[in-house]
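Trainee: need coordinates for the below:
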Amino acid sequence: MIIYPQIDPTAISIGPLHVRWYGLMYLIGFLGAWMLGRYRASKPESGWTANQVDDLITYCVLGVVVGGRFGYIFFYDLHAFLQDPLVLFKVWQGGMSFHGGAIGVAIGFWLFGRKTGKTFFTVADFIVPLAPLGLFAGRIGNFINAELWGKPTDLPWGVVFPGPLAGGVPRHPSQLYEASLEGLVLFTVLWLYSSKPRPRGAASGLFLLLYGCFRFLVEFVREPDAHIGYIAFGWLTEGQILSFPMIILGIVVLAWSISANKQRTTKSVTR
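Mentor: Here you go, the predicted model:
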């Protein structure tokens, strides 16, 4: 059993200005993606320029923030929105959704592609190997905030989180599970996979498939949102419902990518 270390969620306070660790984690994730994106763009025949990376990261930041907030309200707190629509703008109360952010970023890919003449999957394949950096940082932010913890456990690494809702019992540190799987493992796999030429859409499909699987699995030990609970069968959570389409879409995109690549290869050989 591990007692949660008392971490002040506020990293810096200057008068009335308070900078929280959670916000800094987002900044760290975006900076990491920007630096690695520029590194990849510097490679010969990358097809990308440093300025294009700068612009794309800006689109991604807007997509994550706007899409993440709208997604949280729509997927997890629609009742509060219907009672008070202004809750959408009360970001200081917390509430961001990965799935909403993913939709926002996908829209950003499309808009950026229209602006630069790049296809959707050309843009997506370039950025998805960098996305797990932000996912890792965000989950560390969740841990610092002592939120989104897991179910009670008797495992030796169970953490006793503060607050009456946590019940004073050891719980799965599900934030760290997600940081490891959705962050470190996913980054390693995608970075290595995309370091060599791959069919268009393959990296994007692999990201969708692996993230969906990792999130679906961790949800089994993550405590569901108190105001939502389980959606069906006494174990199915909102996160699993939202992740399942990602798994299906990932399989479809991978299958399409491999099939299209085989067709292109066959045509080039028979000419």
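
Trainee: rest of the way, CA atoms for contacts and neighbours
Mentor: Will do.

Trainee: so what does the helix or strand where Arg215 lies touch, helix or strand wise?
Mentor: Using DSSP states H and E, Arg215 falls within helix 202-218. Taking 3 or more Cα pairs under 8 Å, 6 or more residues apart in numbering; DSSP states H and E as contact, the helices and strands that helix 202-218 lies on are helix 120-127, helix 174-178, helix 186-193, helix 238-270.

Trainee: in the third one, what counts as buried?
Mentor: For helix 186-193, burial by neighbour count (16 or more other Cα atoms under 10 Å) applies to Leu186, Phe187, Leu190, Trp191.

Trainee: between those residues, which sits nearest Pro44?
Mentor: Comparing the buried residues of helix 186-193 against Pro44 with Cα to Cα places Trp191 closest, at 17.3 Å.

Trainee: burial count for the residue lying closest to the closest one once chain neighbours are set aside?
Mentor: If the residues on either side of it in the chain are set aside, Trp191 comes closest to Pro129, at 5.3 Å by Cα to Cα, 6 or more residues apart in numbering. Applying other Cα atoms under 10 Å, we find 26 residues neighbouring Pro129.

Trainee: measure how buried the nearest residue to Val252 once chain neighbours are set aside is and give me the count.
Mentor: With sequence-adjacent residues excluded and distances taken as Cα to Cα, 6+ apart, Val252 is closest to Gly205, at 7.5 Å. Applying other Cα under 10 Å, we find 26 residues neighbouring Gly205.

Trainee: next, the structure of the following sequence, for comparison with the previous one:
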Amino acid sequence: MSNSYIAFPAIDAVAFKIGPLSVHWYGLMYMLAFAIAYWLASRAAAKPGSGWTAEQVSDLLFYGFLGVILGGRIGYVLFYNFSEFLAHPLYLFKVWEGGMSFHGGLLGVLLAMAWFARRYNKAYLQLGDFVAPLIPLGLAAGRLGNFINAELWGRTTDVPWAVMFPGAGPLPRHPSQLYHMLLEGVLLFLVIMLVRRLKPATGMLGGVFLTGYGCARFFVEFFREPDAHLGELALGMTMGQWLCLPMIIGGTGLMLFVYRQGQQQKGVTAK
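Mentor: Sure thing, here's the model as predicted:
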């Protein structure tokens, strides 16, 4: 290991206080994530012929918020701490002890989208295309919150940009939270926006999001410290990697389906 590393900046987890109320950076990141989603959704809805109203955007974000919170918590308990849940079922409600799962949150959002689509008579794949660009920058904000909290750090390393995280032992580690932020957040957002400019067939943006996130998360997991109570699972893969495989398969399958449907339509038109 090299003796050269980056000292973790002394960041107070509490951003500011209002009387007895302490506002934490991580909470601010969640607020920022939903603010970004609302801004992007409002801009898309304001375009002529979008078929969206301001009320629908507000309802979509509300249902999405519930899906993220409920799904994220339930997913964490089921995917990462099921034994604790079996021993103490009330653990599910101990949200103050921390523990949220992106994959659980995603399932929650997908269910919320199904409810929203039925209520407002929206096609599910079209709704997925509308939602896909709203998520990545919010994920980037959340990962920045992980970094500020000095949690979910990476594996030990001697790369020049290694960081010594408080509470992570005496060795420097990959700042994997920032890898997540850049790949799952910024880069994925840029890719989705680029594909959207090409005016793809319905369902393609949803497929790009699922595949893009799954691949980015799968890659970063090689640099992220596995959960201490789980470690590496079958085939040396982490729980995060196993949960990403259905996303990659499903997203790729969706893109192939959309592409083939487009080719068949072109063939019918050509006749």
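
Trainee: minimum distance to Glu147 of the first structure: which of the helices and strands packed on helix 202-218 of the first structure has it?
Mentor: For these, distance to Glu147 of the first structure was read as Cα to Cα. The smallest value, 8.1 Å, belongs to helix 174-178.

Trainee: which strands or helices does that closest one pack on?
Mentor: On a contact count with 3+ Cα pairs under 8 Å, 6+ apart, helix 174-178 of the first structure meets helix 131-144, helix 202-218.

Trainee: tell me which residues of stretch 129-139 of the first structure come out buried.
Mentor: So stretch 129-139 of the first structure, judged by 16+ other Cα under 10 Å, has buried residues Pro129, Leu130, Ala131, Pro132, Leu133, Gly134, Leu135, Phe136, Ala137, Gly138, Arg139.

Trainee: for stretch 246-255 of the first structure, same thing?
Mentor: Going by neighbour count (16+ other Cα under 10 Å), the buried part of stretch 246-255 of the first structure is Met246, Ile247, Leu249, Gly250, Ile251, Val253, Leu254.

Trainee: looks like the third one contacts Leu206 (just checking).
Mentor: When you say that, I think you mean Leu249 of the first structure. No - if you go by Cα atoms under 8 Å, Leu249 of the first structure and Leu206 don't touch, sitting 9.8 Å apart.

Trainee: mind checking how far the equivalent of Trp153 of the second structure over in the first structure is from Ala80 of the first structure?
Mentor: Under the alignment (TM-score structural alignment), Trp153 of the second structure pairs with Trp149 of the first structure. Distance, Trp149 of the first structure to Ala80 of the first structure, by Cα to Cα, to the nearest Å: 22 Å.

Trainee: okay, those two: which has more neighbours?
Mentor: Legend: neighbour count by other Cα under 10 Å for Trp149 of the first structure and Ala80, higher for Trp149 (24 against 14).

Trainee: isn't Ile36 of the second structure up against Pro136?
Mentor: No - contact between Ile36 of the second structure and Pro136 fails when scored by Cα under 8 Å: they sit 9.8 Å apart.

Trainee: mind listing the helices for the stretch 1-150 of the first structure?
Mentor: Secondary structure of the stretch 1-150 of the first structure, counting by DSSP state H, counting those that start in this stretch: helices at 21-41, 50-76, 78-83, 98-116, 120-127, 131-144.

Trainee: to Lys90 of the first structure, which of those lies closest?
Mentor: Closest among the helices of the stretch 1-150 of the first structure, using Cα to Cα: helix 50-76, at 9.7 Å.
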